[in-house]
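>>> pasted the sequence and its predicted model underneath.
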Amino acid sequence: MNERYDWLLMILLGVVIALLIGYRLNRWLMSPSPDRLPGIPINERIPDHPAIGMLEEEGYDVVGGKVKINLSFETGQRPIHSRLFVDYVASDDRGELYMVKVSRDRMPVDWTGSGIRDRLMPFLLLYPECAGLLYIDMNEQVIHRLGLDWSDEEWIGNDEYNS
């Protein structure tokens, strides 16, 4: 009779160990990659600009000034260097951080899906832990709040494909 309990105990112990290994493996696979950027950098020097007043009127608190993000691309022949700039970092009343871009006359945003993707999506991909991006259009005096959402749906704009 004792052999029967020994086998039962060994099977139970094996199941518990397998579950523990599966849990730890899943946790390891779902953890953020260490080579990702470690959160948005905050520059404590905040130069005065009319955009700051607009942000404060909308309930945002500017917590950081201009941040330069250095990029390096390996092309196979030689590295190519570039950079992105975030004009400000702001937080809302819940403490969520937003990157802020101020409009430039020489670099207008085409407010279409592809225009936003090409011009503003790199910022949202660099720091996915941010709540989004605030784009301030100084000409129209408006703040656009952008977030990124992944979708598996196909978007077809032409009605002949919808049949």
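Looks like it arrived, so ask away. Numbers count the residues shown, from 1 in each chain.
>>> contacts and neighbour counts: CA atoms only from here.
Noted.
>>> the residue most central in space within the chain and residue 94, how far apart?
Nearest to the geometric centre of the chain sits residue 128, at 1.7 Å (C-alpha atoms, centre = their mean). Distance of residue 128 to residue 94, computed by C-alpha to C-alpha, to the nearest Å: 17 Å.
>>> what are the ranges of the helices in the chain?
Along the chain, counting by DSSP state H, helices occupy 2-30, 50-57, 113-126.
>>> show me what the second one is in contact with.
In this structure, residues lying in contact with helix 50-57 by C-alpha atoms under 8 Å, 6 or more residues apart in numbering are 61-62, 102, 136, 138, 141, 143.
>>> hmm, residue 86 is touching residue 103, no?
No: Residue 86 lies out of contact with residue 103 (C-alpha atoms under 8 Å); the separation is 11.4 Å.
>>> this is the other structure I want to compare:
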Amino acid sequence: MSRFGDWLLMLTAAGVMVWWLIRWFDRWLHEPPGAKLRRLAQAGGVEPDEAVSLLQEHGYEVLSGKHRVPLGVVVDEGPVQPTRLYFDYLASKDDKYYLVKLERARQPMDWTASGLRERLLVYALLFPDCEGLIVANPKDKLLRTVRFQLEDGDE
């Protein structure tokens, strides 16, 4: 009789695992756009500083701050090399989300199209639900919004 009990226990455990996987996949499949950003907004606190004040003066609500996105890089089937991507704030205005990067003196922004692409495109690709990226310069009290769009390939 113990063999029947073992099989019953194994089938029950397998059934629960299959049910859990189907439920997880269904939840992932029907996740609304922007859900990743809403989770980020709930994750971090905001410490008031001059950058937060600047964003609020321009009508943005700062939702969270100082985010680190862990990434792994694999080269030629080698080991995974960990790295991180940082952005300073997540803000919203008119029900649209924006990632905020602070312009720092030791890493000035190259305001050419290729410079912006090299520096900021990765954020737009990681968070496609964002309306754009805000580059804030608290020292000069300046905000700039950067958006990327696909162009026709007729060159």
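Received it, and whenever you're ready, just let me know what you need. A quick note: this is a predicted structure, and the numbers were derived from the prediction, not measured.
>>> picking up where we left off before, now which of the contacts of helix 50-57 of structure 1 would you call buried?
61-62, 102, 136, 143 (16 or more other C-alpha atoms under 10 Å).
>>> widest-spaced pair of those?
61 and 102 (15.5 Å; C-alpha to C-alpha).
>>> distance of residue 138 of structure 1 relative to residue 118 of structure 1?
For residue 138 of structure 1, the distance to residue 118 of structure 1 - C-alpha to C-alpha - is 20 Å.
>>> to which residue of structure 2 is residue 3 of structure 1 aligned?
Structural alignment (TM-score structural alignment) places residue 3 of structure 1 against a gap in structure 2.
>>> how many neighbours does residue 137 of structure 2 have?
By other C-alpha atoms under 10 Å, the residues close to residue 137 of structure 2 number 18.
>>> that one pairs with which position in structure 1?
Residue 137 of structure 2 maps onto residue 137 in structure 1, by TM-score structural alignment.
>>> tell me how far its match lies from residue 131 of structure 1.
19 Å.
>>> then residue 103 of structure 1?
According to C-alpha to C-alpha, residue 103 of structure 1 and residue 131 of structure 1 sit 20 Å apart.
>>> can I get the buried ones among the contacts of helix 50-57 of structure 1 in a markdown table including distance to residue 53 of structure 1?
Output for these, formatted as a markdown table (distance: C-alpha to C-alpha, whole Å):
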| residue | distance to residue 53 of structure 1 |
| --- | --- |
| 61 | 10 |
| 62 | 10 |
| 102 | 13 |
| 136 | 11 |
| 143 | 12 |
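>>> can you flag which of those belong to strands?
In this view, those that belong to strands under DSSP state E are 61-62, 102, 136, 143.
>>> sorry, back to before: nearest to residue 69 of structure 1, of the helices of structure 1?
Among those, helix 113-126 comes nearest to residue 69 of structure 1, with 9.5 Å by C-alpha to C-alpha.
>>> what's the mean deviation for that closest one versus structure 2?
Superposed on structure 2, helix 113-126 of structure 1 shows a mean distance of 0.7 Å to its aligned residues (mean C-alpha distance after the TM-score superposition for structure 1).
>>> which other helices and strands contact that helix?
With contacts taken as 3 or more C-alpha pairs under 8 Å, 6 or more residues apart in numbering; DSSP states H and E, helix 113-126 of structure 1 sits against strand 132-137.
>>> please redo it, this time with the cut-off set to 10 Å
Applying 3 or more C-alpha pairs under 10 Å, 6 or more residues apart in numbering; DSSP states H and E, one finds that helix 113-126 of structure 1 contacts strand 79-86, strand 97-102, strand 132-137, strand 142-146.
>>> how far does the shortest one sit from the chain's center?
Relative to the centre of its chain, strand 142-146 of structure 1 is centred 16 Å away, using C-alpha atoms, centre = their mean, to the nearest Å.
>>> buried residues in that strand?
Neighbour counts over strand 142-146 of structure 1 (16+ other C-alpha under 10 Å) mark 143, 146 as buried.
>>> tell me which strands and helices it is in contact with?
helix 50-57, strand 97-102, helix 113-126, strand 132-137.
>>> once aligned to structure 2, how far is it on average?
Counting by mean C-alpha distance after the TM-score superposition for structure 1, strand 142-146 of structure 1 comes out at 0.6 Å.
>>> next, the angle helix 113-126 makes with that strand.
Here strand 142-146 of structure 1 runs at an angle of 70 degrees relative to helix 113-126 (axes from the mean of the first three to the mean of the last three C-alpha atoms, to 10 degrees).
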